[in-house]
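Asks: fold the following, please.
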Amino acid sequence: MARTTIEDVAKAAGVSTFTVSRALRGMDHVAPSTREKVLEAAKNLNYTVSKAASSLASGQTNRIALLSKDRIAGWFMGELMDGLYDVLNPARYDLLVYRAGNIQERSTFFTNLPANRNADALIMTGFPATEQEEQALASMGMPIILVNSPDTDCCQGSVAINDEESETTLVRYLAAIGHRKFCYIGRKEPLPGSQWGHDTRAVGYRNTIVDLNLTDCGMRYIDLADPLSVKQTVATILSLPERPTALCVWSDHYALAVIHELRSNGVRVPEDISVAGHDGSDVAASIKLTTMAQPAREIGRIAARKTLDLAAKKTLDEPRTIIQTVLTPGDTTRPIAHE
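Replies: Next up, the predicted model:
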């Protein structure tokens, strides 16, 4: 069966193809009765507008590109994309997803710029751009929106949580219920140094430990892709001459792995060691984990609204939006008496 064309719709509605194009794209200067005829004809013929053709006519692709450092299957990215979809889909925008999860993927994206001329804006999440990458982004001539990135020099809009303040709140809470000996467990990055961004949660942890005169039993970093990483980290912590009573872990997902390994070693959580995560993910809810919750889906919605406004060449009322996290006490931490 032959595919329905715009000419078929025009013939059925008794109008020109130019009028069909304007009517189906919701443009002005089309009489309501004519638009109704065109829509009815298109519906009867199962005709949908070609985005490629519309792009040629309007200069807009009706696509938004998303570049992520984090694994696409992870909790945060899933929630973020749901939020983006909540806003972009009703506006008839598609989402293109790219990943920069390692050196090769990141280099390939910024060398080839696959989103160039293929999208109306780019949302970047999880890492700051280098000076060379900022030049590449500027050459694309499209709005750049950053999500949870400390660097806002190369973008026209951003939305983020304050990771440093969030971790500060968590440490202060644990100190308030009696904990004095702490350890921070972060995640290993695919590149050393600042090219993937500094761990500002670790900065908040370290500064608060000093401010409250607490004991830092060390900062450890794990890689969940390495089966031995969690085992070695937990074993090292348990062998310390001064064992911490509270562990602040980079994310809920990482906290779950740490709790499992602690219990495998006969350590009770929270009776022997309290463990707190970060994110407020479905993992936190399932095991009643103490965590700092961030509204990832709402972050996606806010980012999408900023993106559509910038793509429409509107001025943002609030270019930089900071979202507050919420302390959510659970069953993996407990008060401890002062020694």
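Asks: drop to CA atoms for contacts and neighbour counts, all remaining ones
Replies: Will do.
Asks: ok, now how distant is residue 174 from residue 290?
Replies: The gap separating residue 174 from residue 290 is 10 Å, by Cα to Cα, to the nearest Å.
Asks: show me what counts as buried in stretch 131-147.
Replies: By neighbour count on 16 or more other Cα atoms under 10 Å, the buried set for stretch 131-147 is 133, 136-137, 140, 142-147.
Asks: chain center to it, what's the gap?
Replies: The gap between where stretch 131-147 is centred and where its chain is centred comes out at 18 Å by Cα atoms, centre = their mean, to the nearest Å.
Asks: now do stretch 35-54
Replies: With Cα atoms, centre = their mean as the basis, the distance from the averaged C-alpha position of stretch 35-54 to the chain average is 35 Å.
Asks: could I get the full set of strands for the stretch 201-339 of the chain?
Replies: 215-222, 246-249, 274-276, 291-293, 320-323, 326-328 (DSSP state E, counting those that start in this stretch).
Asks: let's have those strands in TSV, adding mean neighbour count and distance to residue 189.
Replies: TSV is the format used below for the strands of the stretch 201-339 of the chain (neighbours: other Cα atoms under 10 Å; distance: least, Cα to Cα, whole Å):
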stretch	mean neighbour count	distance to residue 189
strand 215-222	17	9
strand 246-249	26	15
strand 274-276	28	21
strand 291-293	25	21
strand 320-323	16	24
strand 326-328	18	26
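Asks: export these as TSV, with columns for distance to residue 94.
Replies: Written out in TSV, the entries for those read as follows (distance: least, Cα to Cα, whole Å):
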stretch	distance to residue 94
strand 215-222	36
strand 246-249	35
strand 274-276	37
strand 291-293	28
strand 320-323	24
strand 326-328	31
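Asks: which residues of the chain fall in helices?
Replies: In chain order, the chain shows helices spanning 6-13, 17-24, 32-44, 51-58, 75-88, 103-112, 131-140, 163-176, 200-211, 227-238, 252-264, 282-287, 296-311, with DSSP state H as the criterion.
Asks: shouldn't residue 150 be in contact with residue 128?
Replies: Yes - the pair formed by residue 150 and residue 128 meets the contact definition of Cα atoms under 8 Å, at 6.6 Å.
Asks: now list whatever residues contact both of the two.
Replies: Taking Cα atoms under 8 Å, 6 or more residues apart in numbering as the contact definition, residue 150 and residue 128 share the neighbouring residues residue 197.
Asks: one more, for comparison:
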Amino acid sequence: MGASIQDVADRAGVSIATVSRTFTLPDKVLPQTREKVLKVAQDLDYTISRSASALKSGKSARIAFLTGGELDSWYDSHVLAGLNSVLHDAGYDIALYAVSDTQERHAFFSDMSIKRNADAVLVVSFQIPCTEADKLATTGIPLIGINTEPIPEFSATVGIDETSCMRLIINHLVNLGHHKIAYVCLDPETEHFKWNGRARLQAFHSICSQLGDQVSSTVVYAPKDDTRADFALSQLARLDQYPTAVICMNDEYALPLLFCMQRSGYTIPRDVSVAGFDDSTYAREIGLTTIHQDPYEMGKSAAKTLLKLLEGENPDQNVQIQPSFLAVRSTTAPPER
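Replies: Okay, the predicted model is just below:
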């Protein structure tokens, strides 16, 4: 067990209050006493409780991480690691909150005690209505969106250019000779809960529309659970014309669908090309053509912006677009039919 504040006080021959003031109000302690307390604290490997220091400052020293995805997902875990690499050294902890439906989201933003429990809120991978964001805005704490569409209530947002990324994939497929392209995704408004995929879906519709007769496009909605690949494959089989290329909303959809197709007798990419989004774990090893993005760097960027906001400064950019590119690999090729 580590040394306690009482241990430091006893060794230094001072009161517990003096030890506390040495860390929280050093100017109120005589220099020689302060030096003695700090020397004893160092010898005992003692650090004052962060929560105690936070209580004194009126801050919680805690950032709320609110996600609509799985906390252990590739994307969220990398964003979280990037955030922590900056916020930990700045003295902040991260509190994790997962919301999966409208009711949970509404409950979070209606709970005004969040102001006492967090100094800022990060919204990751889902949309929030302006009415709920307004409730948080009344508390005066910063609200940052990561991988979500910007709204005026956000203090800042960090993400990729969804339209440009989708254009890269579609142009790549069209240049290979594909004209029948399907997009597999989660319904972005499942049970009125708006996931981050809406902008990506809108980009698919818009770009295919711009290409006119060059592309025959269709959208297949698949659930977020473990049945998504089998369900998507069954829906693709029902189409009047089977697509020669399939774009998936992310690698979590693309990789299972790829394996499901192979088990069903399809040869990839000879029979059908498959592309994803994210460049997540195993995408390179498997050879998946996908959009590369770096959620770790997104987390770092969001954290640096957040620290500026907490210091009362304005961010350099309210909408930050992170670098991304198309990683062309072995799952896309010219169609044979």
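Asks: returning to that earlier point: need the helices of the first structure in JSON lines with distance to residue 124 of the first structure, can you?
Replies: Supplementary listing: the helices of the first structure in JSON lines, determined by distance: least, Cα to Cα, whole Å:
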{"stretch": "helix 6-13", "distance to residue 124 of the first structure": "36"}
{"stretch": "helix 17-24", "distance to residue 124 of the first structure": "32"}
{"stretch": "helix 32-44", "distance to residue 124 of the first structure": "37"}
{"stretch": "helix 51-58", "distance to residue 124 of the first structure": "23"}
{"stretch": "helix 75-88", "distance to residue 124 of the first structure": "12"}
{"stretch": "helix 103-112", "distance to residue 124 of the first structure": "12"}
{"stretch": "helix 131-140", "distance to residue 124 of the first structure": "11"}
{"stretch": "helix 163-176", "distance to residue 124 of the first structure": "17"}
{"stretch": "helix 200-211", "distance to residue 124 of the first structure": "18"}
{"stretch": "helix 227-238", "distance to residue 124 of the first structure": "29"}
{"stretch": "helix 252-264", "distance to residue 124 of the first structure": "22"}
{"stretch": "helix 282-287", "distance to residue 124 of the first structure": "24"}
{"stretch": "helix 296-311", "distance to residue 124 of the first structure": "10"}
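Asks: relative to residue 123 of the first structure, which of these is closest?
Replies: helix 296-311 (7.7 Å; Cα to Cα).
Asks: and the closest one, how far from the second structure on average?
Replies: Between helix 296-311 of the first structure and the aligned residues of the second structure, the post-superposition mean distance stands at 0.7 Å (mean Cα distance after the TM-score superposition for the first structure).
Asks: of residue 150 and residue 128 of the first structure, who's got more company?
Replies: In this comparison of residue 150 of the first structure against residue 128, neighbours counted by other Cα atoms under 10 Å, the higher total goes to residue 128 at 23 against 19.
Asks: identify the residues contacting that one.
Replies: Contact criterion Cα under 8 Å, 6+ apart gives 149-152, 195-197 as the residues in contact with residue 128 of the first structure.
Asks: ok, and the residues you listed in the second structure?
Replies: Compared against the second structure with both residues aligned by TM-score structural alignment, their matches' Cα atoms under 8 Å, the contacts of residue 128 of the first structure retain 149-150, 195-197.
Asks: okay, and which of those residues map to strands?
Replies: Judged by DSSP state E, the subset of these located in strands is empty.
Asks: turn those residues into TSV, columns for distance to residue 209 of the first structure.
Replies: Shown next, in TSV, are those (distance: Cα to Cα, whole Å):
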residue	distance to residue 209 of the first structure
149	24
150	22
195	26
196	25
197	22
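Asks: of those residues, just the buried ones, ChimeraX syntax please.
Replies: The following ChimeraX command selects only the buried members of these, with burial defined by 16+ other Cα under 10 Å:
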select :149,150,196,197
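Asks: re the thing from before, how about the strands of the stretch 201-339 of the first structure, which one is nearest residue 95 of the first structure?
Replies: Relative to residue 95 of the first structure, the nearest member of the strands of the stretch 201-339 of the first structure by Cα to Cα is strand 320-323, separated by 21.8 Å.
Asks: hang on, the earlier thing: rebuild the buried residues of stretch 131-147 of the first structure as CSV, extending it with distance to residue 211 of the first structure.
Replies: Putting these into CSV (distance: Cα to Cα, whole Å) gives the following:
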residue, distance to residue 211 of the first structure
133, 37
136, 41
137, 40
140, 45
142, 43
143, 40
144, 37
145, 34
146, 31
147, 29
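Asks: just those now: which is nearest residue 298 of the first structure?
Replies: residue 147 (11.6 Å).
Asks: show me the contacts for that closest one.
Replies: Applying Cα under 8 Å, 6+ apart, one finds that residue 147 of the first structure lies in contact with 123-126, 158-160, 299, 303.
Asks: and the residue lying closest to it once chain neighbours are set aside, how many neighbours?
Replies: Residue nearest to residue 147 of the first structure in three dimensions, not counting chain neighbours: residue 125, with 4.6 Å by Cα to Cα, 6 or more residues apart in numbering. Burial of residue 125 of the first structure is recorded as 23 neighbouring residues (other Cα under 10 Å).
Asks: any idea how far residue 125 of the first structure is from residue 87 of the first structure?
Replies: Taken as Cα to Cα, the spacing of residue 125 of the first structure relative to residue 87 of the first structure amounts to 17 Å.
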